[in-house]
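J.: My questions concern the predicted model and sequence given below.
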Amino acid sequence: MTKVSIIGLGWIGLPLAQLLQERGHDVIGSTTTAEKKTKIEDLGVEVVEFALVPFPQGKAFQKLFLSEVLVINIPPRSRSTDGKFYLEQMKYLRTMVDQAGIKKIIFVSSTGVYPDHVRAEAYLEDDEINSETTGNVTLLKGEKTFKSTKELTIVRFGGLMGDDRIPGKYVAGKENVAGHTRVNYIHRIDAVRLLAWIIEKKLWNEVYNGVAPVHALRKDIYEQNVRELGFEPPRSYQNASESDDRLISGDKILSSGFEFEYPNPLNFPYFKTN
């Protein structure tokens, strides 16, 4: 049994907490409001109120920093901000980690840190990335905030899909949709299982891309969503051109023995909400 704290019991964090509990681990997590706290407690997960504004505030959140493993799952929302607030949050969080003496951290990141430009070969975890080449400088700086932690593993997820996150929903009825490129997706179930796998197999001091091994064509996925879930199809697609793929390799986690339940995005299960 491992004592695990999860900062951010959201779309990935909450099912991770539930899976770890099912497997006998001692889990506590955080959410930012009393309303969310009540809902999560009703699901049987221990939770505290904790927010970084950017300094920490909440109730009894010190319990989060008494665990063997800390999972940091806070999205930067850098598409809508300049990233300064997020980096301040990470700075305060790093101070709290150091004060508590936590040795093992999983930092949930994104494949958005890789350069935006396309190339023939897929991007790998050991590719060198700097502030000049990265596709998301805020997220890269966030990763580096915890780089000197004794046992840090960074997980860079591709597009998180599954359940109510349905690719075809986001392009329904739109014009000039890019359908000719291949995806770097991962299903929610596999993303959660991957994080649990790292904790249970003690895969520390590593970087892993969380990307399903099959890179299906976007158009094929959209059209399958249309057939199976009844979405309006895109009204038009962009003209296909060669070498437009920006692929991220997920082979490294496979080499550790991890197996995807949903290796092909064409087989991802979804449910449609109104």
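T.: Nice, I can see it. Numbering: from 1, shown residues only.
J.: all contacts plus neighbour counts: C-alpha atoms, from now on.
T.: OK.
J.: which residues does the residue nearest in space to the middle of the chain contact?
T.: Nearest to the mean C-alpha position of the chain, counting by CA atoms, centre = their mean, stands Phe157 at 4.5 Å. Contact analysis of Phe157 by CA atoms under 8 Å, 6 or more residues apart in numbering lists 108-111, 186, 191, 209-211.
J.: So it versus Ser109, what's the distance?
T.: 6 Å (CA to CA, to the nearest Å).
J.: now Thr31
T.: 19 Å.
J.: Then Val71?
T.: Counting by CA to CA, the gap from Val71 to Ser109 is 11 Å.
J.: out of the two, which sits in the busier spot?
T.: Shown here are Val71 and Ser109; by other CA atoms under 10 Å, Ser109 has more neighbours (25 against 22).
J.: wait, isn't that one in contact with Glu143?
T.: Yes: if you go by CA atoms under 8 Å, Ser109 and Glu143 touch, sitting 7.3 Å apart.
J.: what residues are shared contacts of those two?
T.: With CA under 8 Å, 6+ apart as the test, Ser109 and Glu143 both reach Ile154.
J.: Tell me which residues are up against stretch 79-98.
T.: 52-56, 65, 76-78, 138, 141-142, 145-146.
J.: Can you say which two of these are spatially most distant?
T.: Phe65 and Ser78 (26.1 Å; CA to CA).
J.: more neighbours, the two?
T.: Per other CA under 10 Å, whichever of Phe65 and Ser78 has more neighbours is Phe65, with 21 against 15.
J.: Surely the more buried one is within a strand?
T.: No: counting by DSSP: H, G, I helix; E, B strand; the rest coil, Phe65 is not part of a strand but helix.
J.: list the contacts for it?
T.: With the criterion set at CA under 8 Å, 6+ apart, Phe65 makes contact with 5, 96-97, 100, 102.
J.: follow-up on the earlier one: could you save the contacts of Phe157 as TSV and add columns showing secondary structure and distance to Ile199?
T.: TSV is the format used below for the contacts of Phe157 (DSSP: H, G, I helix; E, B strand; the rest coil; distance: CA to CA, whole Å):
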residue	secondary structure	distance to Ile199
Val108	strand	13
Ser109	strand	16
Ser110	strand	19
Thr111	helix	20
Ile186	strand	19
Ala191	helix	13
Asn209	strand	15
Gly210	strand	15
Val211	coil	18
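J.: one more structure, for comparison:
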Amino acid sequence: MIKRISIVGCGWLGLPLAQSLLQQGFHILGSRRQLAELDELHHLGIEAYQLELNPKIDSNNIAALLDCDLLIINIPPRRKTNTAEFHIAQIQHLLDAAERYQVKRVLFISSTSVYGAQQGLVDESAPRQPETNSGIALKQIEDDLLNRQAFQASVLRFSGLVGGQRKPGRFLSGKTVSGASSPVNIIHRDDCIALISRLIQRDQWGECFNACCDQHPSKQAFYNLAAQQLGVAPPQFDEQGGSNKVISNHKIKSSLNYQFQFPDPMAWLQANKKEAE
């Protein structure tokens, strides 16, 4: 039975996730990279510890942080500074420690970037052919995690993340962008949190899941409306280099009996626009 959950990475997603799980009655442990950042977590009722992966573990108490029934790893590669090899080593050291301290369940937050530039409908049976450093790192971490016998593990692959301070109108503002008619694959933070909660409630492990909105508007329609909503310059689009990649969420919806809170990105933008008026 899951009672104690440790979240490595209490940032944009991890912090509101921790707050949601606290409200559901779980005991939450969490990490930040600097000791000075722990007070915020303590004030929220989170048992907080310092953890930096350099790539080896630098922590004020790794044994206490890993005294949990479930470890959620939510630390994406730092695109500007980390090589794929560095991020792989970071997570390997953390997984080695999880084995030493006999953690029984691990949930790894990954990305649909592991599929690379595949075209058409992409579900969990599709081959992973990453092209970016972060995608390459995530694929190898997924393989390492799922091949370990010491714990049960699942992987959640999120598409483009929006919500909170991640406002898509800023993503491409003023830029020249290819593929005007390409479909958008995104997911709202509230759905990310709800999906993680549902997976924990069902105690469902040993699987990989894609997580993405039901609807996939064109890049031009979505980002023009997002820019208009914020009052910033819209992107300039052309049809060159387009993609028809659509991430399927069928497996996670059927396996977890889940209906998305924000299934339509355009409807979400329209609702935000009305709230601002």
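T.: Arrived safely. Note that the coordinates shown come from a computational prediction; the quantities given were computed from them, not determined experimentally.
J.: on that earlier part again, which one of the contacts of Phe157 of the first structure is nearest to Leu266 of the first structure?
T.: Ile186 (11.1 Å).
J.: Spit out the contact partners of that closest one.
T.: So Ile186 of the first structure contacts 157-161, 210-212, 262-263, 265 (CA under 8 Å, 6+ apart).
J.: SS state for the nearest residue to Cys213 of the second structure once chain neighbours are set aside?
T.: Distance criterion CA to CA, 6 or more residues apart in numbering; nearest residue to Cys213 of the second structure, sequence neighbours excluded, is Pro263 at 4.8 Å. Three-state call for Pro263 of the second structure (three-state DSSP): coil.
J.: neighbours around Pro263 of the second structure, how many?
T.: 18.
J.: how about the strands of the stretch 101-250 of the second structure, start to end?
T.: 105-111, 121-122, 152-158, 160-162, 176-178, 186-188, 208-211, 236-238, 246-247 (DSSP state E, counting those that start in this stretch).
J.: in whichever helix or strand comes after the last one, what counts as buried?
T.: Next in sequence after strand 246-247 of the second structure, counting helices and strands by DSSP states H and E, comes helix 250-256. By neighbour count on 16 or more other CA atoms under 10 Å, the buried set for helix 250-256 of the second structure is 250-253.
J.: ranges for the helices of the stretch 1-150 of the second structure?
T.: 14-23, 38-43, 62-65, 84-100, 133-147 (DSSP state H, counting those that start in this stretch).
J.: Let me know the secondary structure of the residue lying closest to Lys253 of the second structure once chain neighbours are set aside.
T.: Spatial nearest neighbour of Lys253 of the second structure, chain neighbours left out: Gln259 (6.4 Å); criterion: CA to CA, 6+ apart. Following three-state DSSP, Gln259 of the second structure is assigned to coil.
J.: what about Gln259 of the second structure, how many neighbours?
T.: 15.
J.: do the same with Lys63 of the first structure
T.: 14.
J.: quick one: the residue nearest to the centre of the first structure and Arg227 of the first structure, what's the gap?
T.: Taken as CA to CA, the span from Phe157 of the first structure to Arg227 of the first structure is 27 Å.
J.: One more: Gly8 of the first structure?
T.: Where Arg227 of the first structure is concerned, Gly8 of the first structure sits at a distance of 35 Å (CA to CA).
J.: Those two: which is more packed in?
T.: Gly8 (21 against 12).
J.: Next, the contact list for the more buried one, please.
T.: 14, 29-31, 72-74.
J.: can you do 10 Å?
T.: 14, 29-32, 47, 50-51, 71-75 (CA atoms under 10 Å, 6 or more residues apart in numbering).
J.: How about Glu40 of the second structure?
T.: Glu40 of the second structure neighbours (CA under 10 Å, 6+ apart): 15, 32, 46, 48.
J.: Excluding chain neighbours, what is closest to the second one?
T.: What sits nearest to Arg32 of the second structure in space, not counting adjacent residues and going by CA to CA, 6+ apart, is Gln50, at 5.2 Å.
J.: Give the burial count for the one you found, as a bare number.
T.: Counted with other CA under 10 Å, Gln50 of the second structure comes out at 20.
J.: picking that back up, make a markdown table out of the contacts of Ile186 of the first structure and add distance to Ala196 of the first structure.
T.: Output for those, formatted as a markdown table (distance: CA to CA, whole Å):
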| residue | distance to Ala196 of the first structure |
| --- | --- |
| Phe157 | 14 |
| Gly158 | 17 |
| Gly159 | 19 |
| Leu160 | 16 |
| Met161 | 18 |
| Gly210 | 12 |
| Val211 | 15 |
| Ala212 | 16 |
| Tyr262 | 16 |
| Pro263 | 17 |
| Pro265 | 21 |
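J.: list the buried ones in stretch 233-245 of the second structure?
T.: Result for stretch 233-245 of the second structure [16+ other CA under 10 Å]: buried residues 234-237, 243-245.
J.: Can I get these in JSON lines including distance to Ser134 of the second structure?
T.: Shown next, in JSON lines, are those (distance: CA to CA, whole Å):
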{"residue": "Pro234", "distance to Ser134 of the second structure": "27"}
{"residue": "Pro235", "distance to Ser134 of the second structure": "25"}
{"residue": "Gln236", "distance to Ser134 of the second structure": "27"}
{"residue": "Phe237", "distance to Ser134 of the second structure": "26"}
{"residue": "Ser243", "distance to Ser134 of the second structure": "20"}
{"residue": "Asn244", "distance to Ser134 of the second structure": "22"}
{"residue": "Lys245", "distance to Ser134 of the second structure": "19"}
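J.: now, which of the residues you listed sits nearest Leu172 of the second structure?
T.: Pro235 (5.7 Å).
J.: I'd like the distance between the closest one and Asn224 of the second structure.
T.: Taking CA to CA, one finds Pro235 of the second structure at 7 Å from Asn224 of the second structure.
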